[in-house]
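Asks: test case, fold it:
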Amino acid sequence: MLEQLDFYGLSDQGRHRDTNEDCYIAQSIGRREAVLLAAIDGVGGYEGGEVAAGIAQETVIALLSGSAQAETVLTEPVLAEPVQQINEAITEANNRIYEKARTDAILSAMGCVLTVAIADPVARRVYYGHVGDTRLYLWSEGELRKLSRDHSIVGLFEDLGQLTEEEAMQHPKRNEILRLLGRDLQQPNDENFINTGTADFVPGDMLLLCSDGLTDLVTKKEISLVLSHELSVKAKAQALVDAANQAGGHDNITVVLAHFRQ
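Replies: Coordinates of the predicted model:
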């Protein structure tokens, strides 16, 4: 059962940004081969966005890797209540960012968006939580399917089929987000703040978590082509980042991959 997942995370400054306000998580949790994954995109300008993303990263790791069950029946999830615990970790990260922003005028506008996932090959499930316009995709049987829902007007119209992918990528308001961590204090289980879910995750499948620095510039077709190649997850992540930079590299670019080997 060990070493069934290959995973890798990569974050790049891009070609036009002075700093990188993105960060990620890609690490094993518990004593089984489950992994904690996240793509985090800071907002609020320079130091603020970077600080907010760092708080979210630190909080999610502390609450979810620390909650992983060391001894579990193999058919049980690596966390007692994965979706609920992801929800609580994101809520806590939000509240810590909010409180930090209130103590420092320089950081007053800071926030972040994020997508968090736990891939559990024993349970053959992925559990996730999401706020903003970072994304979670499932690559399965040659098809790339978006599991998360964008919290932006443009993303909403794209998800509803009212905008094509190309129209959404070129829309002047594509980066105007409706939800982010750090704006207000939150309570867990608010569906108007965090979207959560779970999906099958079986041998041969791959997860992609990414910031909009990738998806604003690289189409699903182009992403699918990279994922279909017989490359390591490290090489695939680098290829996706390179594609975004070659397309302009206008923003920070973060890519996290987890492949369930057959």
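
Asks: contacts and neighbour counts: CA atoms only from here.
Replies: Noted.

Asks: which stretches of the stretch 101-250 of the chain form strands?
Replies: Under the criterion DSSP state E, counting those that start in this stretch, strands of the stretch 101-250 of the chain are mapped to 111-120, 125-131, 135-140, 143-146, 195-200, 206-210.

Asks: does anything pack onto the first one? Which helices or strands?
Replies: Pointing back at strand 111-120 there. Secondary-structure packing of strand 111-120 (3 or more Cα pairs under 8 Å, 6 or more residues apart in numbering; DSSP states H and E): strand 34-43, helix 46-60, helix 82-103, strand 125-131.

Asks: which of the ones you listed is buried the deepest?
Replies: Comparing the helices and strands packed on strand 111-120 by mean neighbour count (mean count of other Cα atoms under 10 Å), strand 34-43 comes out on top with a mean of 28.

Asks: picking up where we left off before, adding distance to D22, write the helices and strands packed on strand 111-120 out as CSV.
Replies: Output for the helices and strands packed on strand 111-120, formatted as CSV (distance: least, Cα to Cα, whole Å):
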stretch, distance to D22
strand 34-43, 4
helix 46-60, 7
helix 82-103, 15
strand 125-131, 14
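
Asks: between those, which one is nearest to E3?
Replies: Comparing those by their distance to E3 (Cα to Cα), the top pick is strand 34-43, with 9.3 Å.

Asks: and that closest one, how far out from the chain middle?
Replies: 4 Å (Cα atoms, centre = their mean, to the nearest Å).

Asks: tell me the angle of that strand relative to helix 46-60?
Replies: Relative orientation of strand 34-43 and helix 46-60, computed by axes from the mean of the first three to the mean of the last three Cα atoms, to 10 degrees: 160 degrees.

Asks: for strand 34-43, packing partners?
Replies: So strand 34-43, by 3+ Cα pairs under 8 Å, 6+ apart, packs with strand 22-29, helix 46-60, strand 111-120, strand 206-210, strand 253-260.

Asks: so can I have TSV of those showing distance to R145?
Replies: Below are the helices and strands packed on strand 34-43 laid out as TSV (distance: least, Cα to Cα, whole Å):
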stretch	distance to R145
strand 22-29	21
helix 46-60	25
strand 111-120	15
strand 206-210	10
strand 253-260	14
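
Asks: could you also give me the structure for this second sequence? I'd like to compare it with the first:
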Amino acid sequence: MEISVSPWRSAARTDIGKVRAGNEDAFLDLPDQGLWVVADGMGGHQNGALASRLIVENLAELPAEGGLEERVGRVRQCLHHLNRRLGQELTVTAERPDPVIGSTVVALLTDNERAACIWAGDSRCYLWRRGRLYQLSRDHSLVQQLIDENQLSPEEAARHPAAHALTRAVGASEHLVLDILEFDTYPGDTLLLCSDGLYQSLSPDALGAALNLPSTGMALQRLFDLALDGPARDNLSAVVIRR
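Replies: Next comes the predicted model:
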């Protein structure tokens, strides 16, 4: 009987931060299945925590067998189902009229040398490869849209009052549009999935320096030490994954 050992190592953590009363983030860390997720809930603590928890719990139950395309299809199907559920059933039974119950999601799937990143919202996926940091995901936010349309410079966008307004999230609208990026991976590649609470307080140089450390655990510890050294106004979540 052949036993396959995952070539991937990972470490994951979430923290409430210094300001929030509760944690609306959730994560999934399943290196043996080649699946990692960060979800950042929205709509008040109870609703946000429910939405992010539903995402990670449902994705954790998906079968791990099959090729990358098949598994990506399952993740998409699961997230579209949750989008309908959060948008319809849960909204109707909630105490307040028409509350928002939603969550960002960023998921990473790996299969041998191939990987796929799937996301909606502003939780991010970064790749550290051969001394360079790449942001693989593109924020689904009003500010990113304004930058893309050349209406704002990145510096102006950072100061924009609607900087955190999302244009996509699971549960936020009737039709969920997911972005998917497939790519080859190489030995030594390090990937980071994180909520906006983590990356907003760290410069790209600081992210890269942390991801360059010898182990995923050390990288994760450095990221949280740096983020919690700052104001940490939001919940913080991160998964560091290395091949």
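
Asks: TM-score them against each other, please.
Replies: In this superposition the chains share a TM-score of 0.89, using TM-score structural alignment, normalised by the length of the second structure; 237 aligned residues with a Cα RMSD of 2.2 Å.

Asks: circling back: turn the strands of the stretch 101-250 of the first structure into JSON lines, including distance to A34 of the first structure.
Replies: Formatted as JSON lines, the strands of the stretch 101-250 of the first structure follow (distance: least, Cα to Cα, whole Å):
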{"stretch": "strand 111-120", "distance to A34 of the first structure": "4"}
{"stretch": "strand 125-131", "distance to A34 of the first structure": "10"}
{"stretch": "strand 135-140", "distance to A34 of the first structure": "16"}
{"stretch": "strand 143-146", "distance to A34 of the first structure": "21"}
{"stretch": "strand 195-200", "distance to A34 of the first structure": "14"}
{"stretch": "strand 206-210", "distance to A34 of the first structure": "13"}
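
Asks: wait, which of those is closest to I61 of the first structure?
Replies: Closest among these, using Cα to Cα: strand 111-120, at 10.2 Å.

Asks: contact partners for the counterpart of R233 of the second structure in the first structure?
Replies: Using TM-score structural alignment, the partner of R233 of the second structure in the first structure is H250. Taking Cα atoms under 8 Å, 6 or more residues apart in numbering, we find H250 of the first structure in contact with G14, R15, H16, R17, G213.

Asks: one more time with 7 Å
Replies: Residues near H250 of the first structure by Cα atoms under 7 Å, 6 or more residues apart in numbering: G14, R15, H16.

Asks: from those residues, keep the buried residues only.
Replies: Those of those that meet the buried threshold are G14, by 16 or more other Cα atoms under 10 Å.

Asks: adding distance to A62 of the first structure and secondary structure, write the contacts of H250 of the first structure out as CSV.
Replies: Compiled in CSV, those are given as follows (distance: Cα to Cα, whole Å; DSSP: H, G, I helix; E, B strand; the rest coil):
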residue, distance to A62 of the first structure, secondary structure
G14, 29, coil
R15, 32, coil
H16, 32, coil
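
Asks: of the contacts of H250 of the first structure, which stay in contact in the second structure?
Replies: Among the contacts of H250 of the first structure, the ones still in contact in the second structure (both residues aligned by TM-score structural alignment, their matches' Cα atoms under 7 Å) are G14, R15, H16.

Asks: what residue of the second structure matches up with the first one?
Replies: Using TM-score structural alignment to pair residues, one finds that G14 of the first structure aligns to G17 in the second structure.

Asks: assess the claim that its match and D229 are in contact.
Replies: No - here G17 of the second structure lies out of contact with D229, judged by Cα atoms under 7 Å, at a distance of 10.2 Å.

Asks: picking up where we left off before, figure out which of the strands of the stretch 101-250 of the first structure is closest to E176 of the first structure.
Replies: Taking Cα to Cα as the criterion, strand 111-120 is the member of the strands of the stretch 101-250 of the first structure that comes nearest to E176 of the first structure, at 11.8 Å.

Asks: so what touches the closest one?
Replies: Residues outside strand 111-120 of the first structure that contact it (Cα under 7 Å, 6+ apart) are 34-44, 49, 52-53, 77-78, 97, 125-136, 180-183.

Asks: repeat that for stretch 174-181 of the second structure.
Replies: H80, N83, R84, G87, A116, C117, I118, W119, A120, V170.

Asks: from the contacts of H250 of the first structure, which is closest to E158 of the first structure?
Replies: Using Cα to Cα, these come closest to E158 of the first structure at G14, 24.8 Å.

Asks: let me see the contact set for the closest one.
Replies: G14 of the first structure neighbours (Cα under 7 Å, 6+ apart): N245, G249, H250, D251, N252, I253.

Asks: before we move on, the earlier item: for G9 of the first structure, which of the helices and strands packed on strand 111-120 of the first structure is the nearest?
Replies: Nearest to G9 of the first structure, of those and by Cα to Cα, is strand 34-43 at 8.4 Å.

Asks: how close does that closest one sit to the second structure?
Replies: Comparison of strand 34-43 of the first structure with the second structure after fitting gives an average deviation of 1.0 Å (mean Cα distance after the TM-score superposition for the first structure).

Asks: tell me the angle of that strand relative to strand 125-131?
Replies: With the same axes, to 10 degrees defining the directions, strand 34-43 of the first structure sits at 10 degrees from strand 125-131.

Asks: now what about strand 34-43 of the first structure, what contacts it?
Replies: With Cα under 7 Å, 6+ apart, strand 34-43 of the first structure has contacts from 21-29, 49-50, 52-53, 78, 110-121, 134, 209-211, 254, 256.
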